[in-house]
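In: attaching a predicted model along with its sequence, questions to come.
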Amino acid sequence: MEALLCRKLGDPTTQPDSSENTALTVSTSHPIPKLTSPTSIRVRIKSTSLNYANYLQVLGKYQEKFALPFVPGSDYSGVVESIGPKVTKFKVGDPVCSFAGVGSFAQFIVAEEKDLFGVPDGCDLVAAGALPVAYGTSHVALVHRANLKSGQVLLVLGAAGGVGLAAVQIGKVCGAIVIAVARGTEKVEFLKSMGVDHVVDLSKGGVIESVKSFLKTKKLKGVDVVYDPVGGKLMKESMKLLNWGAQILVIGFASGEVPVIPANIALVKNWTIHGLYWGSYKVHHPSVLEDSLKELLSWLARGLITIYISNSYKLQEANLAFSDIKDRKVIGKVMITFDDPKSITSKL
């Protein structure tokens, strides 16, 4: 089968096999994974999502390290190709989606039955492949951890990226007043089209003045929940907008700088700081992920959320997808697909 291998840690934006020193190589004869237990399932992958974490994995800067060589990739969708003798929930041909620590940048992957989710009838399978990590992260953060309520003010940093756009949509589903922060006209106009209540364009000024002006217009005191996948200076500025009793969701550090949240101010203002490493729930509290993804798939089927895919690439073009991530060109999600993405739909 075809698979994208990380043979050495390095820059994933360099074209695979362009030299002997490239980090990535495309194997056309990688072994097809075998079923590992009576309840395991082999999935023929239709699409797999690129996340910032995958970029860090290849660079060797992710919090988890993997033995070389490894196949990167996390969330994916596809069709059941083979099942173990004790599988009862799925049959060959069923559309499914899931996530893995590594391994989805390949034509086949093996997963346990309990880790797969059926994709509802009519849902786009490429969209389903973009759902677990980005939308799962934002859903667990906002719904499970912050318990976001209708009427609360939600500030989303990095709002045009994968997890940011997911947070924007989930915030609206929860009935929150959503303030989105992004940079550049294209991203700002897109976020406006998503129905956010206010958009801050960082290319035209800082976040504080813009948000304070909006809050004053709406007679609101401040921000109740800040969702931060960016870190750095932007988070430092955003703290000046938070209400007493506000919640800070620490999602990641796309800026490359880990922000310092003063404990004395958190004490005085009764802030709650949530660190969220979504993947660790699979080990420590898997039922949270299961309930979250089931609700998200239901929302997707009902049209409550829409997954925007800015670009889809073939496996051999993975470097272009990684470049989109690195250069922050992505609005929503970027995907690797193994079929024409326009022709892949769920048929239960």
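Out: Now that the structure is in, tell me what you want to look at.
In: contacts, neighbours, all on C-alpha from now
Out: Will do.
In: can you give me the strands in the stretch 151-300 of the chain?
Out: Ranges of strands within the stretch 151-300 of the chain are 153-156, 177-182, 198-201, 223-228, 242-250, 272-275, based on DSSP state E, counting those that start in this stretch.
In: next one: the last one to chain centre, how far?
Out: Meaning strand 272-275. Between the centre of strand 272-275 and the centre of its chain there are 19 Å (C-alpha atoms, centre = their mean, to the nearest Å).
In: flag every buried residue along it.
Out: Buried positions in strand 272-275, judged by neighbour count with 16 or more other C-alpha atoms under 10 Å: 272-273.
In: and for it, what are the contacting residues?
Out: Residues from elsewhere that reach strand 272-275, judged by C-alpha atoms under 8 Å, 6 or more residues apart in numbering: 145, 245-251, 266.
In: how many other residues sit next to Gly252?
Out: 20 (other C-alpha atoms under 10 Å).
In: should've said Pro262
Out: Pro262 has 10 nearby residues by other C-alpha under 10 Å.
In: repeat that for Pro72.
Out: 24.
In: now it: which helix or strand?
Out: Pro72 is located outside every helix and strand, with elements delineated by DSSP states H and E.
In: and the comparison structure, right after this:
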Amino acid sequence: MRTMRVHELSEDISVLRMDEVTLPPPRAGEVRLRLKACSINFPDILMVQGKYQFKPELPFAPGMEGAGVVAAVGDGVTKLKAGDEVVAGLRVGGFAEEVNIPADNCRPIPKGMDFIKAAAYPAAYLTAYVALVIRGNLQPGETLLVHGSTGGVGMAAVDIGKLWGATVIATSASDEKLKTVKARGADHVINVTRGFREEVKELTGGKGADVIYDPVGGDVFDESTRCIAWNGRLLIIGFTSGRIPTVSVNMPLIKGFSVVGVRAGEYGRRDPEAGRRNIEAIDRLAAEGKIAPHVCATFPLDHAVEAMRMLQNRQAVGKVVITMD
């Protein structure tokens, strides 16, 4: 079977190359998944560059999440059978036509979702759910400021924020991209290239945002500390700007806000029962039709680098997905 793999870490993601490999039979507790789609996430790029906290052994195929059809099951697997359509948490390995993974990492595709949307919703919505509901304790009537709102995790945060009854202010560096977020339900949109501190204060009557969702970092984080409300929660999702910011601790002391780190996957690894409940929550929302990712582009497997560059160059609006057929 074909797989796009990394044999050496590099800033240049074009080091990925197509390999032909033969998978062994699935081991006890595993299934072989014939992938139909795999979505791209920013950590996939960081892993190729050797910059992510999780560093898989070389060679490896990127791809944290996917959807497909069970092709075979190993000994002891009773809850899945060949032909089942599932969504899978992979961490790595998704840029491939097939993959052997633990059966426990698979679950049924939510009703009404195709393979492409099924591959694109888990990581983004799990991140948004854990950040806003579990870590951020977002309450109805609060104001939520979502940075990077035109990306996959940002759009998911807009959706979860609206579902939880918040007033959502969405930011991006592109007026054109913000039109999509506004159409999906954001109450207000702000182009951050002209700054956002004063506009957030104006929209909140001088109070500031109760919860700030920040996958960007850098200057955006710095300015966020200037427009957060008393008892606010500044949620650290990532650093797509490339700069990891710092904060003088007198700022949260004087303004009474919290800086909260969010790693949704690690949350589940450290507390598996809580992780299971969080996954069930987003799966339920998906099955009820309350959440669905915005997929802006799909690429075939042999164009995986092109797909990653779309994300890397800030051209994507929502999610980008690789398809295997």
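Out: Perfect, I can see it now. For clarity, every value in this text was computed on a predicted model and none was experimentally measured.
In: overlay them and tell me the TM-score.
Out: Scored against TM-score structural alignment, normalised by the length of structure 2, the superposed chains reach a TM-score of 0.95; 325 aligned residues with a C-alpha RMSD of 1.5 Å.
In: about what we covered before: adding distance to Ser98 of structure 1, write the strands of the stretch 151-300 of structure 1 out as JSON lines.
Out: Formatted as JSON lines, the strands of the stretch 151-300 of structure 1 follow (distance: least, C-alpha to C-alpha, whole Å):
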{"stretch": "strand 153-156", "distance to Ser98 of structure 1": "26"}
{"stretch": "strand 177-182", "distance to Ser98 of structure 1": "28"}
{"stretch": "strand 198-201", "distance to Ser98 of structure 1": "32"}
{"stretch": "strand 223-228", "distance to Ser98 of structure 1": "24"}
{"stretch": "strand 242-250", "distance to Ser98 of structure 1": "24"}
{"stretch": "strand 272-275", "distance to Ser98 of structure 1": "23"}
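In: out of those strands, which one sits most buried?
Out: Comparing the strands of the stretch 151-300 of structure 1 by mean neighbour count (mean count of other C-alpha atoms under 10 Å), strand 153-156 ranks first with a mean of 28.
In: name the residue closest to the centre of structure 2, please.
Out: Ala124 (2.9 Å; C-alpha atoms, centre = their mean).
In: can you tell me which residues contact it?
Out: Counting by C-alpha under 8 Å, 6+ apart, Ala124 of structure 2 has contacts 152-154, 156.
In: which residues in the stretch 1-150 of structure 2 form strands?
Out: 2-5, 17-20, 30-39, 65-73, 85-89, 98-102, 106-108, 143-146.
In: so what's the alignment partner in structure 1 of Ala186 of structure 2 closest to, chain neighbours aside?
Out: When structure 1 is aligned by TM-score structural alignment, Ala186 of structure 2 is paired with Val196. Take Val196 of structure 1 and drop its neighbours on the chain: the residue closest to it by C-alpha to C-alpha, 6 or more residues apart in numbering is Val178, 5.5 Å away.
In: repeat for Thr22 of structure 2
Out: Going by C-alpha to C-alpha, 6+ apart, Thr22 of structure 2 has Met1 as its nearest residue, at 6.2 Å.
In: again with Ala124 of structure 2
Out: Once flanking residues are discounted, Ala124 of structure 2 sits nearest to Val153: 4.4 Å by C-alpha to C-alpha, 6+ apart.
In: can you find the partner of that neighbour in structure 1?
Out: Under TM-score structural alignment, Val153 of structure 2 pairs with Val163 in structure 1.
In: list the contacts for the alignment partner in structure 1 of Arg243 of structure 2?
Out: Here Arg243 of structure 2 is matched to Glu257 in structure 1, going by TM-score structural alignment. Counting by C-alpha under 8 Å, 6+ apart, Glu257 of structure 1 makes contact with 231-232.
In: against Leu165 of structure 1, how distant is Glu257 of structure 1?
Out: From Glu257 of structure 1 over to Leu165 of structure 1 the distance is 21 Å, taken as C-alpha to C-alpha, to the nearest Å.
In: what does Ser74 of structure 1 give?
Out: Applying C-alpha to C-alpha to Ser74 of structure 1 and Leu165 of structure 1 gives a distance of 19 Å.
In: of the two, which one has the most company?
Out: When Ser74 of structure 1 is set against Leu165 and neighbours are counted by other C-alpha under 10 Å, the residue ahead is Leu165, at 27 against 24.
In: residues touching the more buried one, list them.
Out: For Leu165 of structure 1, the contacting residues are 159, 331-332, by C-alpha under 8 Å, 6+ apart.
In: tell me how far it lies from Pro12 of structure 1.
Out: Leu165 of structure 1 is 24 Å from Pro12 of structure 1, where distance means C-alpha to C-alpha.
In: isn't Val99 of structure 2 up against Cys38?
Out: No. Judged on C-alpha atoms under 8 Å, Val99 of structure 2 makes no contact with Cys38 at a distance of 11.6 Å.
In: more neighbours: those two, which one.
Out: Taking neighbours as other C-alpha under 10 Å, Val99 of structure 2 and Cys38 compare with Cys38 leading, 35 against 23.
In: and the residue opposite that one in structure 1 once aligned, what does it touch?
Out: In structure 1, the residue matched to Cys38 of structure 2 (TM-score structural alignment) is Thr48. Contacts for Thr48 of structure 1 (C-alpha under 8 Å, 6+ apart) come out as 73-77, 104-105, 126, 129-130, 335-337.
In: next up, the contacts around the closest residue to Thr48 of structure 1 other than its chain neighbours.
Out: In this structure, Thr48 of structure 1 finds its nearest non-sequential neighbour in Tyr76, 4.2 Å apart by C-alpha to C-alpha, 6+ apart. By C-alpha under 8 Å, 6+ apart, Tyr76 of structure 1 lies in contact with 45-49, 97-99, 104, 128-130, 132.
In: residue in structure 2 paired with Tyr76 of structure 1?
Out: Using TM-score structural alignment, Tyr76 of structure 1 lines up with Gly66 in structure 2.
In: in structure 2, what stretch matches stretch 233-248 of structure 1?
Out: Stretch 233-248 of structure 1 maps onto residues 219-234 of structure 2, going by TM-score structural alignment.
In: before we move on, the earlier item: in a markdown table: the contacts of Thr48 of structure 1, plus distance to Leu155 of structure 1.
Out: A markdown table is the format used below for the contacts of Thr48 of structure 1 (distance: C-alpha to C-alpha, whole Å):
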| residue | distance to Leu155 of structure 1 |
| --- | --- |
| Gly73 | 29 |
| Ser74 | 27 |
| Asp75 | 26 |
| Tyr76 | 29 |
| Ser77 | 30 |
| Ser104 | 32 |
| Phe105 | 33 |
| Val126 | 28 |
| Gly129 | 26 |
| Ala130 | 23 |
| Met335 | 27 |
| Ile336 | 30 |
| Thr337 | 32 |
